[in-house]
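Colleague: sequence? don't have it. structure:
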């Protein structure tokens, strides 16, 4: 019973982090889901102390572009293979959604990763291990605020400082913070750090 309770609590934390991630990427999410407490989570998704991961699936749309939608999946499989990936792809096609996130329990098989890669020209599927989402890394005191620039903001930045994008400091596309914000190669992120003298100072990084 204690193990089941721990698992429910763990998934509640993951659930909150993924909703925060969607919000921070500019998607519309309900305040109720952002603030959902453990008891409410249990009542909704684990009335018998076992979470039905299929019921955790949800759809969100961008705040400034309703056509930009994202589906989030929580596979039951401990190791995710080709079958669930194809099921999710079919669901995305049916709903006209081109972006998805898979929150997997332990691992994804090489063949499933290959399918995800083959789909990447039309469908953008990201995969996160549950263990990486128990804590929201952007809430850590050592992680400064990150703001993803829009294309026009990036262009204005380069013009203002007479820079080529290759002259900007870099952030790897697989950096944990870059993955949290869904950064793509070529995008620029503004990093806001506290400063004892200036109050704050800004740096910019190019995703590569």
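Modeller: Nice, I can see it. The structure presented is a predicted model; accordingly, all values stated were derived computationally and were not measured. Residues are numbered from 1 along each chain as shown.
Colleague: from here on, contacts and neighbour counts on C-alpha atoms
Modeller: OK.
Colleague: residues in contact with residue 17?
Modeller: 133-136 (C-alpha atoms under 8 Å, 6 or more residues apart in numbering).
Colleague: quick check: which element contains it?
Modeller: Assigned by DSSP states H and E, residue 17 belongs to helix 2-24.
Colleague: beyond that helix, next helix or strand please.
Modeller: helix 31-34.
Colleague: what's in contact with the helix or strand following that following helix?
Modeller: With elements assigned by DSSP H and E, the helix or strand that comes after helix 31-34 is helix 38-45. For helix 38-45, contacts defined as C-alpha under 8 Å, 6+ apart pick out 8-9, 12, 49, 51-52, 55-56.
Colleague: how distant is helix 38-45 from the center of its chain?
Modeller: 22 Å (C-alpha atoms, centre = their mean, to the nearest Å).
Colleague: after that helix, next one along is what?
Modeller: Sequence order places strand 58-61 as the next helix or strand after helix 38-45, per DSSP H and E.
Colleague: chain center to that following strand, what's the gap?
Modeller: Using C-alpha atoms, centre = their mean, the offset of strand 58-61 from its chain centre is 12 Å.
Colleague: could you pull out the helices for the chain?
Modeller: 2-24, 31-34, 38-45, 82-95, 110-119, 151-160, 176-181 (DSSP state H).
Colleague: including distance to residue 169, could the ones you listed go into CSV?
Modeller: As requested, these are exported to CSV (distance: least, C-alpha to C-alpha, whole Å):
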stretch, distance to residue 169
helix 2-24, 22
helix 31-34, 33
helix 38-45, 41
helix 82-95, 35
helix 110-119, 28
helix 151-160, 13
helix 176-181, 14
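Colleague: dropping in the other structure now:
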């Protein structure tokens, strides 16, 4: 019996480590987007993670992994459209985000519908679903149903084990505000369609939650110039 318990404990330990790594990456992603998170939430140690989110048998209490975060003042500014005569007091096109770690063994239409309803009913402007199983094609179709209330994103837990933006070959990405985008186009006398493109499904674009029409500044190292910037339009 002891041998069985040891095997179970060892298996649980592997799951805990993988989930902790994904949980940290998700928090780094939310923080990098501009939401307000405490530093100890983002940089939680494995031992702290176990103490807060694991049961006595070292199994993860997945329901406790879910969290929400509010946008920072800088993020609110970036996502607030300029005032116009018809809209003198524009509201931010961003709000509180909800992140949920799926506890089910499948991610189909029913699970996605339930998640979308929860986000819209609780007025979350963005909902991120982290799943340890692939999403079904029918579940993807459910996302569009809630688009007018909440933006739904999903990530495979396996893809969050490593933060891709920390890789030495991935340059720094900075999302431009509307004003910065307008200034860029004016400076170089360009139409936005003349900019190089980045797909919304690009891993880095997904990480930052880029929206179509946004422009990202990509800063690369250069042996001659020190560093140089290029720009891409999200499509």
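Modeller: Yes, it's here. In this text the structure is predicted, and so the values were computed from the model without any measurement.
Colleague: any idea what the TM-score is?
Modeller: The TM-score (TM-score structural alignment, normalised by the length of the first structure) is 0.95; 208 aligned residues with a C-alpha RMSD of 1.4 Å.
Colleague: which ChimeraX command selects the buried ones in the contacts of helix 38-45 of the first structure?
Modeller: Typed into ChimeraX, the next command selects the buried ones out of the contacts of helix 38-45 of the first structure (criterion: 16 or more other C-alpha atoms under 10 Å):
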select :8,9,12,49,51,52
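Colleague: the contacts of helix 38-45 of the first structure: which two are farthest apart?
Modeller: Spanning the widest gap among those are 9 and 55, at 16.0 Å by C-alpha to C-alpha.
Colleague: thinking again about what came up before, so which of the contacts of residue 17 of the first structure wins on neighbours?
Modeller: residue 133 (20 neighbours; other C-alpha atoms under 10 Å).
Colleague: residue in the second structure paired with that one?
Modeller: Correspondence of residue 133 of the first structure to the second structure, assessed by TM-score structural alignment: residue 160.
Colleague: over to residue 114 of the first structure?
Modeller: Using TM-score structural alignment, residue 114 of the first structure lines up with residue 141 in the second structure.
Colleague: which residues touch that match?
Modeller: residue 109.
Colleague: ok, now residue 112 of the second structure?
Modeller: Contacts for residue 112 of the second structure (C-alpha under 8 Å, 6+ apart) come out as 139-140, 142-143.
Colleague: how close does it sit to residue 129 of the second structure?
Modeller: Look at residue 112 of the second structure and residue 129 of the second structure: by C-alpha to C-alpha, to the nearest Å, they are 9 Å apart.
Colleague: do residue 64 of the second structure as well
Modeller: Relative to residue 129 of the second structure, residue 64 of the second structure is positioned 14 Å away (C-alpha to C-alpha).
Colleague: aligned partner of residue 164 of the first structure in the second structure?
Modeller: In the second structure, the residue matched to residue 164 of the first structure (TM-score structural alignment) is residue 191.
Colleague: what sits closest to its match if chain neighbours are left out?
Modeller: residue 185 (6.4 Å; C-alpha to C-alpha, 6 or more residues apart in numbering).
Colleague: how many neighbours does that neighbour have?
Modeller: Burial of residue 185 of the second structure, expressed as a neighbour count using other C-alpha under 10 Å, amounts to 14.
Colleague: what residue in the second structure is paired with residue 151 of the first structure?
Modeller: By TM-score structural alignment, residue 151 of the first structure lines up with residue 178.
Colleague: how many neighbours does that match have?
Modeller: Look at residue 178 of the second structure: counted by other C-alpha under 10 Å, it has 18 neighbours.
Colleague: touching, it and residue 78? I think so.
Modeller: Yes: Residue 178 of the second structure lies in contact with residue 78 (C-alpha atoms under 8 Å); the separation is 7.0 Å.
Colleague: mind checking how far the residue nearest to residue 191 of the second structure is from residue 75 of the second structure?
Modeller: Counting by C-alpha to C-alpha, the separation of residue 185 of the second structure from residue 75 of the second structure is 22 Å.
Colleague: who wins for proximity to residue 60 of the first structure among the helices of the first structure?
Modeller: Ranking the helices of the first structure by proximity to residue 60 of the first structure (C-alpha to C-alpha) places helix 2-24 first, at 7.8 Å.
Colleague: that closest one vs the second structure - mean distance after superposition?
Modeller: If you overlay the two and look at helix 2-24 of the first structure, the average distance to its match in the second structure is 0.6 Å (mean C-alpha distance after the TM-score superposition for the first structure).
Colleague: counterpart of that helix in the second structure, which residues?
Modeller: The aligned range for helix 2-24 of the first structure is 10-32, by TM-score structural alignment.
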